[in-house]
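Undergrad: sequence? don't have it. structure:
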């Protein structure tokens, strides 16, 4: 399928145009893509559905859309991971991004994928296309120049380091269990483990070591992926443990892994770029001053592409019956009034002419969808209208999840 915007043509980007993608990236993101970065990105492009905007033969806009599976409350849904979005500065404000996204909505409808997700570089852009911030993350630093005291007894099981190549087989099942407990996580195969989670070199910091994988228990009850960086005693800079991810079945297992990370020789600090907002460590630490949350930030942005499928194929904590009036300027099939009847036994979502109980934009429903932003908060902020008193609270109770949503994978 080929679409046109004035003289711009929207079409699939073939592998023969990958060099044009890198040239476009270097111009838009003010960088220089070296051979190592080309290799690191090429596998994603080969996996992705690739949408390009062409002015003649020149690629002037691009987005890569990865076919992913995302955990939602009660199950897993198909989700397009949108990444590497770029438009040449000479072609901005000409509807290029809108046209590429319109192509994406159409393609996802054909493939039956109800969700799309991305990490934003400019948050102001994507909200107007119906994306809402659906997960939050915290960044933490842990001072380890003294022992890390913990308020629970760590799991006494044995710890072992495994080769990164073994991770998918050894800890993949544990990650899968953890992902089902927390909405927003992405399913992984062996290639994703090797290329995305455990690449030999860190894309952001050349001084970090190769990844280390530490596992608790012969039958894994927890694991951590981390890298390390040398310090410089002459100027008082401690060595650093950079945590990539940590998953555990119990608080005791989690405590054992944190104790291990805090005891890595020749280091004095653990840095965690992204952890769930309900991470246990701030509660587990005997001295709260050792664990500093340095930032809380909106992480994964979500788009409900097929509203009916998204609402009927997630789980619901409680019974709710509500009429939603959804504003969606970009996907007409979502726009309008919907009668939602949902509960632990299942859900239906059908068109209706009944008066609405709640009115809200699709971007705000996306923010509430995984259980992060309460609908009552949207009402308080004036971003949603509660026509029927108590409707927002009933919907919140039905949307509730036991753990805060979180996405560990970047793309």
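TA: Received it, and whenever you're ready, just let me know what you need. Here the structure is a predicted model, which means the values were calculated and not measured.
Undergrad: CA atoms for contacts and neighbours, from now on please.
TA: Noted.
Undergrad: helices of the stretch 301-411 of the chain, start to end?
TA: 307-312, 362-369, 375-380, 391-399 (DSSP state H, counting those that start in this stretch).
Undergrad: in the last one, what's buried?
TA: To tie it back to what came earlier, the one meant is helix 391-399. Under the neighbour-count criterion of 16 or more other CA atoms under 10 Å, helix 391-399 has 391-392, 394-399 buried.
Undergrad: possible to save those residues as a markdown table with distance to residue 223?
TA: Formatted as a markdown table, these follow (distance: CA to CA, whole Å):
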| residue | distance to residue 223 |
| --- | --- |
| 391 | 42 |
| 392 | 39 |
| 394 | 38 |
| 395 | 36 |
| 396 | 33 |
| 397 | 33 |
| 398 | 32 |
| 399 | 30 |
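Undergrad: between those residues, which is closest to residue 23?
TA: residue 399 (43.7 Å; CA to CA).
Undergrad: who does the helix or strand residue 41 falls within touch, helix- and strand-wise?
TA: With secondary structure defined by DSSP states H and E, residue 41 is part of helix 35-47. If you count contacts as 3 or more CA pairs under 8 Å, 6 or more residues apart in numbering; DSSP states H and E, helix 35-47 packs onto strand 58-72.
Undergrad: can you give me the buried ones in the strand it packs on?
TA: 59-72.
Undergrad: can you name the element that comes right after it?
TA: strand 75-87.
Undergrad: how about that following strand: buried residues?
TA: Per 16+ other CA under 10 Å, strand 75-87 contains these buried residues: 76-87.
Undergrad: just the angle between the helix or strand that the helix holding residue 41 is followed by and strand 58-72, please?
TA: For helix 35-47, the following helix or strand on the C-terminal side (DSSP H and E) is strand 49-55. Orientation of strand 49-55 against strand 58-72 (axes from the mean of the first three to the mean of the last three CA atoms, to 10 degrees) gives an angle of 150 degrees.
Undergrad: for residue 65, give me its contacts.
TA: Counting by CA atoms under 8 Å, 6 or more residues apart in numbering, residue 65 touches 48-51, 80-83.
Undergrad: of the residues you listed, which is the nearest to residue 96?
TA: So of these, ranked by how close each gets to residue 96 (CA to CA), first place is residue 51, at 11.1 Å.
Undergrad: touching, that closest one and residue 64? I think so.
TA: Yes: at 6.4 Å, residue 51 counts as touching residue 64 under the criterion of CA atoms under 8 Å.
Undergrad: residue 4: which element?
TA: Using DSSP H and E, residue 4 falls in strand 3-5.
Undergrad: just checking, what packs against the helix or strand just after that strand?
TA: Counting by DSSP H and E, the next helix or strand C-terminal to strand 3-5 is strand 8-12. Using 3+ CA pairs under 8 Å, 6+ apart, the elements in contact with strand 8-12 are strand 3-5, strand 49-55, helix 96-111.
Undergrad: residues in contact with strand 8-12?
TA: By CA under 8 Å, 6+ apart, the list of residues contacting strand 8-12 reads 1-4, 49-56, 96, 99-100, 103.
Undergrad: alongside the first one, take a look at this:
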């Protein structure tokens, strides 16, 4: 019995198979061609949507709708995780909202990214240092909104003027006698200078930027309580970027007791670490010298943001060399309330004076606490109420003092 499929059926089947294979081939080619176009279209849609969200974030920041701005910026990074501009703006926004740790991590991620251009990396280091040096100044009442909405801004101005009253503005000791060691005997010398209350006027102006800046502070004290007297102090500081993490810095200052000091040095700032080597001159005391200082800033600890430093100083004339350490903590208590605590210690490496405590090595321990309450008056203007308490203890009586004070100041920032 012959087969059911003759030559004609075999040819028809062959043609059908060839047709199917050709169709599949065309479909595969079409898929290969269309897939990149589809992916590209999706990518373009994501990039376009990210830019739209970024624009919404800028408008939200301008309207001070920070929660909405944060949501839009997070959406940008969800769509385009490598969006550098969004990360910078979000970092500035986090700083404004008091979330310094998040802000610094965002900036550090860009600094460490090898794709970041060198000049832009330098600016990011400057912004990082700007936030790390003064966490309270990054709050929403003090940093201009445009610094967050436009990362290309080169800096901003900050001005402050204030009035205050202090129980001991000249930092005089409360002791009535000064013990002197003469010929193996102790003589108590009466002290006529006693702590005196005084009224203070303070003013400051600063230009703060990621690449350079300066800061001018002036203080005037008028003694009260029947005393006639006046004292003035001032300090001007300037700094600027040299290359990479290297900065120069200079400072000139005069204290309330008319002591002058001039300093110039170099700083290496990387992340939260800063190393400074500087030379100084003190013309009123006929002294010169150098110091080496290391600082670690913005360390989250015990609910606050802490900074610590250690310094080794050398004098070329008669003043003893010293070691100095300091710790500062800032607490954001919410509702524009801040608590700042500070502890410092200095130990001389040789005797201070043969007449004082038998030429003992001097040590100084300083403690201070300040409470601030900020009241927003308008865009980038705030009234600051500040209560302060300072104390310094020493094995040499003349260097010990206590001081309590109240201050009210108007602070403003602008571009």
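TA: Structure received. Just so we're clear, the structure is a prediction, and the values are computed from it rather than from any experiment.
Undergrad: TM-score them against each other, please.
TA: The TM-score (TM-score structural alignment, normalised by the length of structure 1) is 0.23; 144 aligned residues with a CA RMSD of 6.4 Å.
Undergrad: returning to what we had before: nearest approach to residue 37 of structure 1 belongs to which of the helices and strands packed on strand 8-12 of structure 1?
TA: That would be strand 49-55 among the helices and strands packed on strand 8-12 of structure 1, by CA to CA, at 18.3 Å.
Undergrad: and that closest one with strand 8-12, angle?
TA: Going by the same axes, to 10 degrees, strand 49-55 of structure 1 makes 160 degrees with strand 8-12.
Undergrad: just the angle between strand 49-55 of structure 1 and strand 75-87, please?
TA: 20 degrees.
Undergrad: hmm, who's touching strand 49-55 of structure 1?
TA: Defining contact as CA under 8 Å, 6+ apart, one finds that strand 49-55 of structure 1 is touched by 7-14, 59-67, 96, 100, 103-104.
Undergrad: state the distance from residue 281 of structure 2 to residue 265 of structure 2.
TA: 12 Å (CA to CA, to the nearest Å).
Undergrad: could you do residue 43 of structure 2 as well?
TA: For residue 43 of structure 2, the distance to residue 265 of structure 2 - CA to CA - is 50 Å.
Undergrad: which stretches of the stretch 251-400 of structure 1 form strands?
TA: Listed in chain order, the strands of the stretch 251-400 of structure 1 (DSSP state E, counting those that start in this stretch) span 269-276, 291-298, 301-304, 320-327, 336-343, 346-351, 358-361, 384-386.
Undergrad: for residue 279 of structure 2, give me its contacts.
TA: 263-265, 288-291.
Undergrad: redo these as CSV? Include secondary structure.
TA: Shown next, in CSV, are the contacts of residue 279 of structure 2 (DSSP: H, G, I helix; E, B strand; the rest coil):
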residue, secondary structure
263, strand
264, strand
265, strand
288, strand
289, strand
290, strand
291, strand
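Undergrad: of the residues you listed, keep whichever come out buried.
TA: Among the contacts of residue 279 of structure 2, those classed as buried by 16+ other CA under 10 Å are 263-265, 288-291.
Undergrad: which pair of those residues spans the longest distance?
TA: Farthest apart among these - using CA to CA - are 265 and 288, which lie 13.6 Å from each other.
Undergrad: residues contacting residue 242 of structure 2?
TA: residue 248.
Undergrad: then residue 44 of structure 1?
TA: Contacts of residue 44 of structure 1 (CA under 8 Å, 6+ apart): residue 66.
Undergrad: any idea how far residue 291 of structure 1 is from it?
TA: For residue 44 of structure 1 relative to residue 291 of structure 1 (CA to CA), the value is 35 Å.
Undergrad: got it, and residue 75 of structure 1?
TA: Following CA to CA, the distance that separates residue 75 of structure 1 from residue 291 of structure 1 is 33 Å.
Undergrad: okay, residue 368 of structure 1 and residue 176 of structure 1: tell me how far apart.
TA: Counting by CA to CA - residue 368 of structure 1 and residue 176 of structure 1 are separated by 24 Å.
Undergrad: what of residue 20 of structure 1?
TA: For residue 20 of structure 1 relative to residue 176 of structure 1 (CA to CA), the value is 37 Å.
Undergrad: cool, and residue 258 of structure 1?
TA: 21 Å.
Undergrad: out of those two, which sits in the more crowded spot?
TA: residue 258 (21 against 16; other CA atoms under 10 Å).
Undergrad: from residue 170 of structure 1, how far off is residue 84 of structure 1?
TA: 31 Å.
Undergrad: out of the contacts of strand 8-12 of structure 1, which end up buried?
TA: For the contacts of strand 8-12 of structure 1, buried by 16+ other CA under 10 Å: 49-55, 96, 99-100, 103.
Undergrad: farthest pair in the residues you listed?
TA: 49 and 55 (19.9 Å).
Undergrad: just checking, next helix/strand downstream of the helix or strand hosting residue 332 of structure 2?
TA: Per DSSP H and E, residue 332 of structure 2 falls inside strand 322-334. Downstream of strand 322-334 of structure 2, the first helix or strand assigned by DSSP H and E is strand 337-351.
Undergrad: list the buried residues for the helix or strand that that following strand is followed by?
TA: Next in sequence after strand 337-351 of structure 2, counting helices and strands by DSSP H and E, comes strand 361-378. Going by neighbour count (16+ other CA under 10 Å), the buried part of strand 361-378 of structure 2 is 361-376.
Undergrad: contacts for strand 361-378 of structure 2?
TA: Applying CA under 8 Å, 6+ apart, the set of residues contacting strand 361-378 of structure 2 is 141, 336-352, 382-396, 399.
Undergrad: and it, how far out from the chain's middle?
TA: Distance, stretch centre to chain centre, for strand 361-378 of structure 2: 17 Å (CA atoms, centre = their mean, to the nearest Å).
Undergrad: any idea of the angle it forms with strand 322-334?
TA: Going by the same axes, to 10 degrees, strand 361-378 of structure 2 makes 30 degrees with strand 322-334.
Undergrad: name the SS class of residue 129 of structure 2, please.
TA: Going by three-state DSSP: residue 129 of structure 2 is helix.
Undergrad: hang on, the earlier thing: give me whichever of the strands of the stretch 251-400 of structure 1 is most buried.
TA: Highest mean neighbour count among the strands of the stretch 251-400 of structure 1 (mean count of other CA atoms under 10 Å): strand 301-304, with a mean of 28.
Undergrad: on contacts alone, who are the packing partners of that one?
TA: Going by 3+ CA pairs under 8 Å, 6+ apart, strand 301-304 of structure 1 lies up against strand 115-118, strand 132-133, helix 362-369.
Undergrad: rebuild those as CSV, extending it with distance to residue 241 of structure 1 and mean neighbour count.
TA: Shown next, in CSV, are these (distance: least, CA to CA, whole Å; neighbours: other CA atoms under 10 Å):
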stretch, distance to residue 241 of structure 1, mean neighbour count
strand 115-118, 27, 24
strand 132-133, 29, 28
helix 362-369, 32, 26
